[in-house]
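Trainee: need coordinates for the below:
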Amino acid sequence: MSVSLSQEIAPLLPYLRRYARALAGTQKSGDAYVRACLQALVADQSIIDTSIGVKIALYRLFHVLWNATVIPPAGDDGSVSIFEQTAQQRLGSMAPESRQTLLLTTLEGFSLSETARIIDRSEEEVTRLVSAAIEEIDRQTKTDVLIIEDEPLISMDLIEIVESLGHNVTTVARTAGDAIAAAKVQTPGLVLADIQLADGSSGIDAVKEILSELTVPVIFITSFPERLLTGERPEPTFLITKPFNPNTVKAGISQALFFNGADAVAA
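Mentor: Alright, predicted model coming up:
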């Protein structure tokens, strides 16, 4: 891979890894697909068409390899959660391209035309695939949601989004301490967490403490995604950047609960 192409791709890798993790259901499996993509590029740089834009071309290459390569799922070595095990079972019942288009248009923020280019389909087909994915995922059991967010206006937006999907907001916590206490009082089925909180405390620390006691899916919604996409520790599968599109949050919630599994979601 040439130096210039390598430099253009490098800042895109954290986001491709995020997409791969959400698609595969595990960080280990997702990263294996990303490595395969990069290895293919190193072997033959001509397989990527940069005339359509490096980011679109990279995701298109990943899509081709995803469909053509079978990488064994991550084994249960202690790093695979019950969410990930359930996901591998349930993903088989969902059309692969529906899942891909939903993630590309929401989590990754590609337009319909860009997504169509990535998966080699028409915009009309992409629209149908996204609708099918949402219908499939929205069959999830309703759950209780803990929101960790210190900005009132953002909290209001998140409450509206959560309730529009039929879920119940149990608490809006403005500090790490409040979040930890709320989780002990009422077990959430999903946590939406900011990183930087009102009193200078950390949403990351709050989530670590909560996960030490509970098994619950978490979506980080933050203005500082680089604090989590470091590659130095296990990274969240579900990470949404502020300012967010409400549809992105809806898709993230549906995906998180999809990977969680109905039997693990609070009633």
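Trainee: all contacts plus neighbour counts: C-alpha atoms, from now on.
Mentor: Will do.
Trainee: need the helices for this protein, in chain order.
Mentor: With DSSP state H, the ranges of helices along the chain come out as 3-9, 13-24, 27-43, 54-68, 82-91, 96-102, 112-119, 123-137, 152-164, 176-185, 203-211, 246-260.
Trainee: tell me which of the ones you listed sits nearest to residue 191.
Mentor: Across those, residue 191 has its closest neighbour in helix 203-211 (8.3 Å, C-alpha to C-alpha).
Trainee: list the buried ones in the closest one?
Mentor: 203, 204, 206, 207, 209, 210 (16 or more other C-alpha atoms under 10 Å).
Trainee: same check, this time on stretch 138-155
Mentor: Those would be 138, 140-150, 155, for stretch 138-155 by 16+ other C-alpha under 10 Å.
Trainee: repeat for stretch 233-247
Mentor: Those would be 235, 236, 237, 238, 239, 240, 241, 244, for stretch 233-247 by 16+ other C-alpha under 10 Å.
Trainee: ditto for stretch 255-267
Mentor: 255, 256, 257, 258, 259, 260, 261, 262, 264, 265, 266.
Trainee: mind listing what residue 224 touches?
Mentor: Contact analysis of residue 224 by C-alpha atoms under 8 Å, 6 or more residues apart in numbering lists 195, 241.
Trainee: show me which pair in the buried residues of stretch 233-247 is furthest apart.
Mentor: Once C-alpha to C-alpha is applied, these give 235 and 244 as the farthest pair, at 19.5 Å.
Trainee: just put the helices of the chain in TSV and tack on distance to residue 170.
Mentor: Below are the helices of the chain laid out as TSV (distance: least, C-alpha to C-alpha, whole Å):
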stretch	distance to residue 170
helix 3-9	41
helix 13-24	26
helix 27-43	29
helix 54-68	38
helix 82-91	22
helix 96-102	28
helix 112-119	35
helix 123-137	22
helix 152-164	10
helix 176-185	8
helix 203-211	15
helix 246-260	15
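Trainee: and this one, please, so the two structures can be compared:
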Amino acid sequence: MTIAAEIAPHLPYLRRFARALNGTQAGGDSYVVATLEALVADPASFPRDIPARIALYRIFLKLWSSMPVNMAASHAGATRAGAVERNLDALTPRPRQAFLLRTVEGFAIQDVAAVLDIDVDAAAALVEQAGREIAEQVATDVLIIEDEPIIALDIETLVQELGHSVTGIARTHKEAVALVKQKRPGLVLADIQLADGSSGLEAVAEILETIDLPVIFITAYPERLLTGDRPEPAFLITKPFQPEAVKAAISQALFFDRRSERKVA
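Mentor: Here you go, the predicted model:
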């Protein structure tokens, strides 16, 4: 199979990634074109020992990183609006690359490492650094809906490590709604099966009737969320969870939440 045929299915996604990385459609597309021109000029530069998608992104990022103009181009569109663009500009380049590969492009952490040509631990450290940098820009108050005390404390620790504050820990539907009335959170982390037999899913649905905010479900019963009903599980983590997965989901939810703003002390 020719290189052109191998990379063709991945080009629309590379354009999406380039636009997010560069900050403008025109700027992103120019780097994609430059990548294709580089491949035409030197086909041997295309690695054959790794999957085509990983190879394509690796070549693109090597070219992007070699051009000092990329940072100036990403800030040239000063009239851009929206929390996502502001958050992207605030991230340092290497963590930004790792974060976008992981969250926007959906690469597994092993593949992020392969694209960046680094080891897995280094890739995970970059994603975590991006999470910390995002937290500095969109630090918020978090409500935890979880009836298991030890799990709730673990989640609280993860939230605080990212620089966010916890408004409270609710063990029941009733407690969750009451806590929201006391202090409006910017993010909810919710289990769906609670202490008194009540439903965290129903609690979240009631909360979303009065405020609009991102929700991350952390549950041992993910199949109960696959109903198509609101709230849709845009962010879903299955128990038992990995701490890194929770941190990444928190950063991702806030990063792409266009309502997010810096918390005022």
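Trainee: what's residue 213 of structure 1 aligned with over in structure 2?
Mentor: Superposed on structure 2 with TM-score structural alignment, residue 213 of structure 1 falls opposite residue 210.
Trainee: report how many residues lie close to that match.
Mentor: Residue neighbour count, defined by other C-alpha atoms under 10 Å, stands at 10 for residue 210 of structure 2.
Trainee: so which of the buried residues of helix 203-211 of structure 1 comes closest to residue 82 of structure 1?
Mentor: Nearest to residue 82 of structure 1 out of these is residue 210 (C-alpha to C-alpha; 16.2 Å).
Trainee: how far does stretch 209-222 of structure 2 sit from its chain's centre?
Mentor: Remark: stretch 209-222 of structure 2 is offset 16 Å from the chain centroid, using C-alpha atoms, centre = their mean, to the nearest Å.
Trainee: how long is it end to end?
Mentor: Here the two ends of stretch 209-222 of structure 2 are set 22 Å apart, with distance taken as C-alpha to C-alpha, to the nearest Å.
Trainee: with stretch 183-201 of structure 2 instead?
Mentor: For stretch 183-201 of structure 2, the end-to-end distance is 20 Å (C-alpha to C-alpha).
Trainee: quick one: that stretch aligns where in structure 1?
Mentor: Against structure 1, stretch 183-201 of structure 2 falls on residues 186-204 (TM-score structural alignment).
Trainee: ok, residues contacting that stretch?
Mentor: Outside stretch 186-204 of structure 1, the residues touching it (C-alpha under 8 Å, 6+ apart) are 143-151, 170, 174-176, 207, 214, 216-222, 224, 256-257, 264-267.
Trainee: what of stretch 157-177 of structure 2?
Mentor: Under C-alpha under 8 Å, 6+ apart, the answer for stretch 157-177 of structure 2 is 131-132, 135-136, 139-148, 152, 156, 179, 183, 185, 194-196, 198-200, 202-203, 206-207, 243, 246-247, 250.
Trainee: 6 Å instead?
Mentor: Stretch 157-177 of structure 2 has contacts (C-alpha atoms under 6 Å, 6 or more residues apart in numbering) with 132, 135, 139-147, 194-195, 198, 200, 203.
Trainee: now which residue in structure 1 aligns to residue 134 of structure 2?
Mentor: So, by TM-score structural alignment, residue 134 of structure 2 is matched to residue 137.
Trainee: okay, that match and residue 24 of structure 1: tell me how far apart.
Mentor: Distance from residue 137 of structure 1 to residue 24 of structure 1, counting by C-alpha to C-alpha: 16 Å.
Trainee: before we move on, what about residue 267 of structure 1?
Mentor: With distances taken as C-alpha to C-alpha, residue 267 of structure 1 is found 27 Å from residue 24 of structure 1.
Trainee: got it, and residue 116 of structure 1?
Mentor: In terms of C-alpha to C-alpha, residue 116 of structure 1 sits 21 Å off from residue 24 of structure 1.
Trainee: looking at the two, which one has more neighbours?
Mentor: More crowded of residue 116 of structure 1 and residue 24, by other C-alpha under 10 Å: residue 24, with 24 against 21.
Trainee: skipping adjacent residues, who's closest to that one in space?
Mentor: Distances taken as C-alpha to C-alpha, 6 or more residues apart in numbering place residue 30 nearest to residue 24 of structure 1, at 5.4 Å, with adjacent residues excluded.
Trainee: ends of stretch 85-98 of structure 1, what's the gap?
Mentor: With C-alpha to C-alpha applied, stretch 85-98 of structure 1 spans 20 Å between its terminal residues.
Trainee: how many neighbours does residue 132 of structure 2 have?
Mentor: Neighbours around residue 132 of structure 2, by other C-alpha under 10 Å: 20.
Trainee: quick one, what contacts it?
Mentor: Listed by C-alpha under 6 Å, 6+ apart, the contact set of residue 132 of structure 2 reads residue 162.
Trainee: how near is it to residue 170 of structure 2?
Mentor: For residue 132 of structure 2 relative to residue 170 of structure 2 (C-alpha to C-alpha), the value is 25 Å.
Trainee: residues contacting the most centrally placed residue in structure 1?
Mentor: Nearest to the geometric centre of structure 1 sits residue 238, at 3.1 Å (C-alpha atoms, centre = their mean). Taking C-alpha under 6 Å, 6+ apart, we find residue 238 of structure 1 in contact with residue 219.
Trainee: residue 221 of structure 1 too?
Mentor: 193, 194, 240, 241.
Trainee: name the nearest residue to it, ignoring sequence neighbours.
Mentor: Per C-alpha to C-alpha, 6+ apart, closest to residue 221 of structure 1 is residue 240, 4.7 Å.
Trainee: which position in structure 2 pairs with the one you found?
Mentor: Checking TM-score structural alignment: residue 240 of structure 1 goes with residue 237.
Trainee: residues in contact with the match of residue 213 of structure 1?
Mentor: Taking C-alpha under 6 Å, 6+ apart, one finds nothing in contact with residue 210 of structure 2.
Trainee: and stretch 230-250 of structure 2, how far from the chain's centre?
Mentor: Centroid separation for stretch 230-250 of structure 2 versus its chain: 11 Å, with C-alpha atoms, centre = their mean.
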